[in-house]
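Visitor: show me the folded form of this:
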Amino acid sequence: MKIIAMIPARYSASRFPGKLMQDLGGKPVILRTYEAAINTQLFSEVYVVSDSEIIASVIRQAGGKVIISEKEHECGSDRIAEAVTNLETDIVVNVQGDEPFIDKVSLAKLIDVFKKDNKKEVDLASLKVALKTKEDIENPNHVKVITDVNNMAIYFSRSVIPYHRDTNVSVTYFKHKGVYAFRKQALIDFYNTPMTPLEASEKIEAIRYQEIGKKIKMVETTVESIGIDTPEDLEKAKKQLKL
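Guide: From the prediction side, this is the model:
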């Protein structure tokens, strides 16, 4: 089974333009992420997929592999799908370009889902983490996920799901972390399908996979990695790097 990592890396970012090229301990954020992915030793190959020659140049100078997107893309899955179309691989892991502190243990758990899936019933694997506070549970920026008894995703929403009608029943709420491992065909099918109605409503790409019949296995993690979405996040990352 060939397993590769794809790191989607857009230069533009609405909240923090050029964030992937910001300095983090003497290296750009995207280079830190690329090196961290290599150092996990989980992947046959690691690629950065970008729309920017600035980002591409940094990775190439470090001896890394880059694929330049030919089209404009609204989400990471589309960008990765275009890139893997002509690559020989079985499993593709989406590593977030703005998360340089890669959680190797969680990624290994995602890959293990496919190693154990002898019947090839799982199309995607992704991560979930428990939400602890009422503020986090009600925050629409935190995508919630509910699963069946086998940890297969039932639905994703920015709303509070499940609705806690009977307060005598204990409920654990889970946030979906946007880290995926895909079978290659699932990515291609997603790419060849226009945005679906529920996906368009919620603005959650995982829903498109469900609307076209793909099965998503959720894996629980307790690790909340630092994602760099704002200048404040970058300062947190700098402190983390010095620990």
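
Visitor: CA only for contacts and neighbour counts going forward, please
Guide: OK.

Visitor: secondary structure element holding the residue nearest the centre of the chain?
Guide: The structure's the chain has its C-alpha centroid closest to residue 179; by CA atoms, centre = their mean the separation is 2.6 Å. In this structure, residue 179 is located in strand 173-183 according to DSSP states H and E.

Visitor: before we compare anything, build this one as well:
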Amino acid sequence: MKIRVSAVRVRPCPFFVWNRLGRCVVALIVIPARLASTRLPKKVLLKESGKFLVQHTWERARRARCAERVIIATDSEDVFDAARSFNADVLMTDPAHTCGTERVAEVARKFPQFQTIINLQADEPEVEPQLLDTIAEEVERGEGIVTAAAAVVDPAVLTDPATVKVVCDKNSYALYFSRSEIPYERHYYEETVFLCHIGIYGFRRDALLKFVELERGNLERVEGLEQLRALENGMRIEVVRAPRYRRSIDTEEDYRAFLRRLREGGD
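Guide: Next comes the predicted model:
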């Protein structure tokens, strides 16, 4: 098995995230990056910007103050070699994994010193580093699993099955995730807020290891959404609100829009 990891970086305390108890929040951020994407083949290796798509995501993750370690996890030799080309920590993982979180758990087991683990999807090149910090802090004080969502009003986004929607209870815990538009508006209410899910999960170590031992349920299989495995088995998922929604890169159109934003001044 190939492994390339560097020494743990130590940063001065002023740049760390501090939780409400005054403890320093540090996290292991794992970016699962498989090559076998269906709608946009080999998308993590797209490089029209001058950088691999996964490289953009990795660079954003490294800017999070909580990021003690950022590791790309893959089952592809091509992705492994690409990650090495921009000096990323990268691990080859079991190709039999059925979802990204299983890949993340394999990496987490190799680094038992981390109690907070963040699963950041490789196709999120515009992830906000501050959002990663917020998720890490909520994991520290929460029940084990934290994710993110943002309010969206565009009907084209809300009706797109590639965009995952989420409804929450009054305490910001997820009730359900779906590719369908939820909640269904039988009656119009001005205060209705539609939330679109962002592909980031924060886990407390025990919750992550419990999750990957659970059987896949019917809802996960029907919707094709791994987070439903947690809900089906009674695990709660806290949802933090992000200030804006950016689509993950799932199609050629998504990638072209991302490139346009880069040219217009994105980083």
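
Visitor: TM between them?
Guide: Once superposed, chain against chain, the TM-score is 0.88 (TM-score structural alignment, normalised by the length of the first structure); 239 aligned residues with a CA RMSD of 2.1 Å.

Visitor: returning to what we had before: spit out the contact partners of the residue nearest to the centre of the first structure.
Guide: Contacts were defined as CA atoms under 8 Å, 6 or more residues apart in numbering; by that measure residue 179 of the first structure touches 93-96, 126-127.

Visitor: at 6 Å instead, please
Guide: The contact partners of residue 179 of the first structure, taken as CA atoms under 6 Å, 6 or more residues apart in numbering, are 94, 126.

Visitor: once you drop chain neighbours, what's closest to the equivalent of it over in the second structure?
Guide: Residue 179 of the first structure maps onto residue 200 of the second structure when the alignment is built from TM-score structural alignment. Leaving aside its chain neighbours, residue 200 of the second structure sits nearest to residue 120 (4.8 Å; criterion: CA to CA, 6 or more residues apart in numbering).

Visitor: surely the one you found and residue 31 touch.
Guide: Yes. At 5.0 Å, residue 120 of the second structure and residue 31 qualify as touching, with contact defined as CA atoms under 6 Å.

Visitor: give the aligned range of stretch 191-202 of the first structure in the second structure.
Guide: The aligned range for stretch 191-202 of the first structure is 212-223, by TM-score structural alignment.

Visitor: quick one: that stretch to chain centroid distance?
Guide: Offset of stretch 212-223 of the second structure from its chain centre (CA atoms, centre = their mean, to the nearest Å): 18 Å.

Visitor: what segments of the stretch 151-267 of the second structure are helices?
Guide: 155-158, 205-211, 218-223, 228-232, 252-263 (DSSP state H, counting those that start in this stretch).

Visitor: return the most buried member of those helices.
Guide: Comparing these by mean neighbour count (mean count of other CA atoms under 10 Å), helix 228-232 ranks first with a mean of 20.

Visitor: on average, how far is that helix from the matching bit in the first structure?
Guide: Compared with the first structure after fitting, helix 228-232 of the second structure has a mean deviation of 1.1 Å; criterion: mean CA distance after the TM-score superposition for the first structure.

Visitor: just the strands in the first structure please.
Guide: For the first structure, strands defined by DSSP state E occupy the ranges 3-9, 23-24, 27-28, 45-50, 65-68, 91-94, 124-131, 144-147, 153-157, 173-183, 216-220.

Visitor: can you say which of those is nearest to residue 234 of the first structure?
Guide: strand 23-24 (7.6 Å; CA to CA).

Visitor: average distance between the closest one and the second structure?
Guide: With mean CA distance after the TM-score superposition for the first structure, strand 23-24 of the first structure averages 2.5 Å from its match.

Visitor: re the thing from before, now the strand holding residue 179 of the first structure against strand 153-157, angle please.
Guide: Interaxial angle, strand 173-183 of the first structure versus strand 153-157 (axes from the mean of the first three to the mean of the last three CA atoms, to 10 degrees): 120 degrees.

Visitor: ok so, going back, can you lay out the strands of the first structure as CSV showing distance to residue 194 of the first structure?
Guide: Listed next are the strands of the first structure as CSV, based on distance: least, CA to CA, whole Å:
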stretch, distance to residue 194 of the first structure
strand 3-9, 20
strand 23-24, 37
strand 27-28, 34
strand 45-50, 21
strand 65-68, 22
strand 91-94, 21
strand 124-131, 19
strand 144-147, 23
strand 153-157, 19
strand 173-183, 19
strand 216-220, 19
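
Visitor: which one of those lies closest to residue 239 of the first structure?
Guide: In terms of CA to CA, the element of the strands of the first structure nearest to residue 239 of the first structure is strand 23-24, at 9.8 Å.

Visitor: distance from that closest one to the middle of the chain?
Guide: Relative to its chain's centre, strand 23-24 of the first structure lies at 22 Å (CA atoms, centre = their mean).

Visitor: what's the match for the residue nearest to residue 200 of the second structure in the first structure?
Guide: Match for residue 120 of the second structure (TM-score structural alignment): residue 95.

Visitor: find the nearest non-adjacent residue to residue 29 of the first structure, please.
Guide: For residue 29 of the first structure, ignoring the flanking residues on the chain, the nearest one in space by CA to CA, 6+ apart is residue 20 at 4.9 Å.
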